[in-house]
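K.L.:
sequence and predicted structure, then a few things I'm wondering about:
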Amino acid sequence: MTSASNAATSSDRVLSAVGLTKHYGGAVALAPIDIDIAAGERITLIGHNGSGKTTFIRMLAGLLEPSDGSALVGGHPLGSIEARAALSYLSDEPVFYDDLSVWEHLEYIARLHGTEDWEQHSIDLLDAVGIVERADDLPATFSRGLKQKAAIAMAFVRPFDVMVVDEPFVGLDRTGRAALLELFRSAHADGAALLIATHELSSVADSERVIALSGGVVTFDGPAHEADVNALTEGFHPDND
């Protein structure tokens, strides 16, 4: 099988990993992965619980140290200030400051990344996900669904070249799902690359490329229209991570 990771040339890669590996003691969580992601590429990452998706995503986001290998985001090493500036991470378990409101979180993130006109952008994002009236509330006190909506606004309030996403639809209602899909489409149209790990397999239809993981090993990496999604996802359960 020819890997789609070879499709990106050195001039248009926004993310490139070589031999990226993670193990805990003698257990391999992620076998060596070589992958290139091109500017503007939309990728769906699929795999069973324990397949290595979250491990891979967290390493790319600079939150987990690789055991071996290396990766560049926007030409900069994982975890560097420049790499963190180029990559936005949307987690399925967002973390908030206990004493900051939704609005204060948005202001902090926007100013940290030099976002202009962040106030109107923040209002638009909060309106899109349906929590504009909760702007002054503490997200740490929210339900899981409301926390996810706040996290979505925080992920999109800042500029980014690539967004990596881990199970973003968990806990979202229909309004939240529709808003998130539209935000993905908008970011993609603006030239951002998206790597979305999800059990929401309808996302595959909006992707150019599918990557499947099983037991920490890449079992498929190719065009979405060539992916046998039923075979790759047999046994999936929506409550899996």
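P.N.:
Nice, I can see it. Everything numeric in this text was worked out from a predicted model, so none of it was measured.
K.L.:
from now on I want contacts and neighbour counts done on CA atoms only, so please keep to that.
P.N.:
OK.
K.L.:
surely residue 198 touches residue 48?
P.N.:
No. In terms of Cα atoms under 8 Å, residue 198 does not count as a neighbour of residue 48; the distance is 10.1 Å.
K.L.:
those two - which one has more neighbours?
P.N.:
residue 198 (24 against 20; other Cα atoms under 10 Å).
K.L.:
next up, the contacts around residue 52.
P.N.:
For residue 52, the contacting residues are 29-30, 213-217, by Cα atoms under 8 Å, 6 or more residues apart in numbering.
K.L.:
what about residue 219, distance to residue 77?
P.N.:
26 Å (Cα to Cα, to the nearest Å).
K.L.:
what is the burial count for residue 204?
P.N.:
Here the number of neighbours of residue 204 (other Cα under 10 Å) works out to 22.
K.L.:
who's in contact with it?
P.N.:
Contacts of residue 204 by Cα under 8 Å, 6+ apart are 43-44, 210, 224.
K.L.:
now with 7 Å?
P.N.:
Residues near residue 204 by Cα atoms under 7 Å, 6 or more residues apart in numbering: 44, 224.
K.L.:
and it, how far from residue 67?
P.N.:
30 Å.
K.L.:
which one of the contacts of residue 52 has the most neighbours?
P.N.:
residue 30 (26 neighbours).
K.L.:
would you agree that residue is in contact with residue 22?
P.N.:
Yes. If you go by Cα atoms under 7 Å, residue 30 and residue 22 touch, sitting 4.9 Å apart.
K.L.:
what are the boundaries of the helices in the chain?
P.N.:
Per DSSP state H, the chain carries helices over the ranges 53-60, 81-86, 102-112, 118-129, 144-156, 174-189, 229-232.
K.L.:
mind putting the ones you listed into JSON lines with distance to residue 15 and mean neighbour count?
P.N.:
JSON lines is the format used below for these (distance: least, Cα to Cα, whole Å; neighbours: other Cα atoms under 10 Å):
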{"stretch": "helix 53-60", "distance to residue 15": "9", "mean neighbour count": "23"}
{"stretch": "helix 81-86", "distance to residue 15": "9", "mean neighbour count": "18"}
{"stretch": "helix 102-112", "distance to residue 15": "22", "mean neighbour count": "19"}
{"stretch": "helix 118-129", "distance to residue 15": "26", "mean neighbour count": "18"}
{"stretch": "helix 144-156", "distance to residue 15": "18", "mean neighbour count": "24"}
{"stretch": "helix 174-189", "distance to residue 15": "15", "mean neighbour count": "16"}
{"stretch": "helix 229-232", "distance to residue 15": "24", "mean neighbour count": "13"}
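K.L.:
this is the comparison structure:
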Amino acid sequence: MSAADLSADGISWAPRRADPLLVHPTSFHVPAGDVLGVVGPNGAGKSTLLRMIYRFQRPATGRIRVGGADLWEISPREAARKVAAVLQEHASSFGLTVREVVALGRTPFRSGLARTGARDAEKVEAALAQLHLTGLAERDLATLSGGERQRVMVARALAQEPQVLVLDEPTNHLDIRHQLEVLALIRNLDLTIIVSLHDLNMAAEICDQILLLEAGWTRGFGTPDQVLTETAVSHAFRVEARRERLDPSNSQHLSFHLPS
């Protein structure tokens, strides 16, 4: 499965029709194969926005299209072949092994009680290898560390063969080495990726575009240089953000300070 473009046209969300909007009308377009970083302070609406994209919460207004198809007008099975998600919360393992959990990613391709086929097994083994999990394949998921469990969830999503991959804080619980591995994976996957991140310098490094949210409102959308300015970041996060140049690489990064 190859990447597909994703577009959001005026999507918003509230718990009930009469309630205030938690995400105000938001529009953006992500070309196929690009990485969109969704950033903002706690309570900005990042996770709510992602839930609309992976079809957990129906937008109050607007449309989401993947490869031209309206995500909320197609069947759940078809949608699951287009969008996969890796969330911060990990469900109970129910005694399943790592291989069995990753194999759950093949569910959208099965009919009824049909057994897994050769292609399913091939995709599961490839996902295990890609996330360096082959040696853990027969372990009970409950026995793994938080970082290992996160890698299993990413592998399950890859086994799903999506066109769009949604990642909600994918580096949480990971040590530095595995953070770097997941970031390298994000850059190299032939998928359209929507990822929420707290680390703004990390977002600037790996993302083609940035969507900056604050209190449910879009405060910026564009390239990292366009959006992650000192002024915009300072205002959204209520800090003093400064762009500093690192020697000898001459690269730039943001530093953060409490307002004086």
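P.N.:
Yes, it's here. Remember, predicted model here, so these are calculated numbers, not experimental data.
K.L.:
tabulate the helices of the first structure (a markdown table), appending distance to residue 73 of the first structure.
P.N.:
Below are the helices of the first structure laid out as a markdown table (distance: least, Cα to Cα, whole Å):
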| stretch | distance to residue 73 of the first structure |
| --- | --- |
| helix 53-60 | 8 |
| helix 81-86 | 5 |
| helix 102-112 | 19 |
| helix 118-129 | 24 |
| helix 144-156 | 17 |
| helix 174-189 | 17 |
| helix 229-232 | 28 |
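K.L.:
which one of those helices lies closest to residue 14 of the first structure?
P.N.:
helix 81-86 (8.5 Å; Cα to Cα).
K.L.:
output the contacting helices and strands for the closest one.
P.N.:
Counting contacts by 3 or more Cα pairs under 7 Å, 6 or more residues apart in numbering; DSSP states H and E, helix 81-86 of the first structure is packed against strand 76-77.
K.L.:
equivalent range in the second structure for the strand it packs on?
P.N.:
Mapped onto the second structure using TM-score structural alignment, strand 76-77 of the first structure spans residues 69-70.
K.L.:
report the mean distance between that stretch and its aligned residues in the first structure.
P.N.:
Compared with the first structure after the fit, stretch 69-70 of the second structure shows a mean deviation of 2.9 Å (mean Cα distance after the TM-score superposition for the first structure).
K.L.:
ok, residue 219 and residue 77 of the first structure, which is more surrounded?
P.N.:
residue 77 (19 against 13).
K.L.:
check contacts around the more buried one.
P.N.:
Residue 77 of the first structure is in contact with 71, 83, counting by Cα under 7 Å, 6+ apart.
K.L.:
same question, the one 5 residues further on
P.N.:
Neighbouring residues of residue 82 of the first structure by Cα under 7 Å, 6+ apart: residue 76.
K.L.:
now do the end-to-end distance for stretch 34-46 of the first structure.
P.N.:
17 Å.
K.L.:
the second structure: matching residues for that stretch?
P.N.:
Using TM-score structural alignment, stretch 34-46 of the first structure corresponds to residues 27-39 of the second structure.
K.L.:
what does the matching stretch rub up against?
P.N.:
3-11, 46, 190-198, 203, 207-213.
K.L.:
before we move on, what about stretch 186-198 of the second structure?
P.N.:
2-5, 32-39, 46, 163-169, 203, 206.
K.L.:
are any of those residues buried, and which?
P.N.:
Neighbour-count burial (16 or more other Cα atoms under 10 Å) is assigned, among the contacts of stretch 186-198 of the second structure, to 3-5, 32-39, 46, 163-169, 203, 206.
K.L.:
so which of those residues sit within strands?
P.N.:
Among these, DSSP state E puts 35-39, 164-168 in strands.
K.L.:
hmm, which two among those are most spread apart?
P.N.:
Farthest apart among those by Cα to Cα are 39 and 164. That separation is 18.2 Å.
K.L.:
list the contacts of residue 67 of the second structure.
P.N.:
4-6.
K.L.:
which of the residues you listed does the first structure keep?
P.N.:
Comparing these with the first structure on both residues aligned by TM-score structural alignment, their matches' Cα atoms under 7 Å, the contacts found in both are 5-6.
K.L.:
in CSV: the contacts of residue 67 of the second structure, plus distance to residue 85 of the second structure.
P.N.:
Output for the contacts of residue 67 of the second structure, formatted as CSV (distance: Cα to Cα, whole Å):
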residue, distance to residue 85 of the second structure
4, 15
5, 16
6, 14
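K.L.:
just the closest of the contacts of residue 67 of the second structure to residue 138 of the second structure, please.
P.N.:
Using Cα to Cα, residue 4 comes nearest to residue 138 of the second structure of those, at 33.5 Å.
K.L.:
for the closest one, give its distance to residue 163 of the second structure.
P.N.:
Residue 4 of the second structure is 5 Å from residue 163 of the second structure, by Cα to Cα.
K.L.:
what's the spacing between the residue nearest to the spatial centre of the second structure and residue 151 of the second structure?
P.N.:
Centroid-nearest residue in the second structure, with Cα atoms, centre = their mean: residue 167, separated by 1.8 Å. Using Cα to Cα, we find residue 167 of the second structure at a distance of 12 Å from residue 151 of the second structure.
K.L.:
residue in the second structure paired with residue 171 of the first structure?
P.N.:
Checking with TM-score structural alignment, residue 171 of the first structure has residue 173 as its match.
K.L.:
what's the closest non-adjacent residue to its match?
P.N.:
The shortest distance from residue 173 of the second structure to any residue other than its chain neighbours is 5.1 Å, reached at residue 147 (Cα to Cα, 6 or more residues apart in numbering).
K.L.:
swap in residue 34 of the first structure?
P.N.:
residue 18 is the one closest to residue 34 of the first structure (Cα to Cα, 6+ apart), at 4.4 Å.
K.L.:
and for residue 152 of the first structure?
P.N.:
Using Cα to Cα, 6+ apart and skipping residues adjacent in sequence, the residue nearest residue 152 of the first structure is residue 90, 6.8 Å away.
K.L.:
roughly how far does the counterpart of the one you found in the second structure sit from residue 241 of the second structure?
P.N.:
For residue 90 of the first structure, the aligned residue in the second structure is residue 86 (criterion: TM-score structural alignment). When distance is defined by Cα to Cα, residue 86 of the second structure is 30 Å away from residue 241 of the second structure.
K.L.:
then residue 65 of the second structure?
P.N.:
Counting by Cα to Cα, the gap from residue 65 of the second structure to residue 241 of the second structure is 35 Å.
K.L.:
neighbour count: those two, which is higher?
P.N.:
residue 241 (22 against 18).
K.L.:
and the more buried one, what helix or strand is that in?
P.N.:
strand 240-246 (DSSP states H and E).
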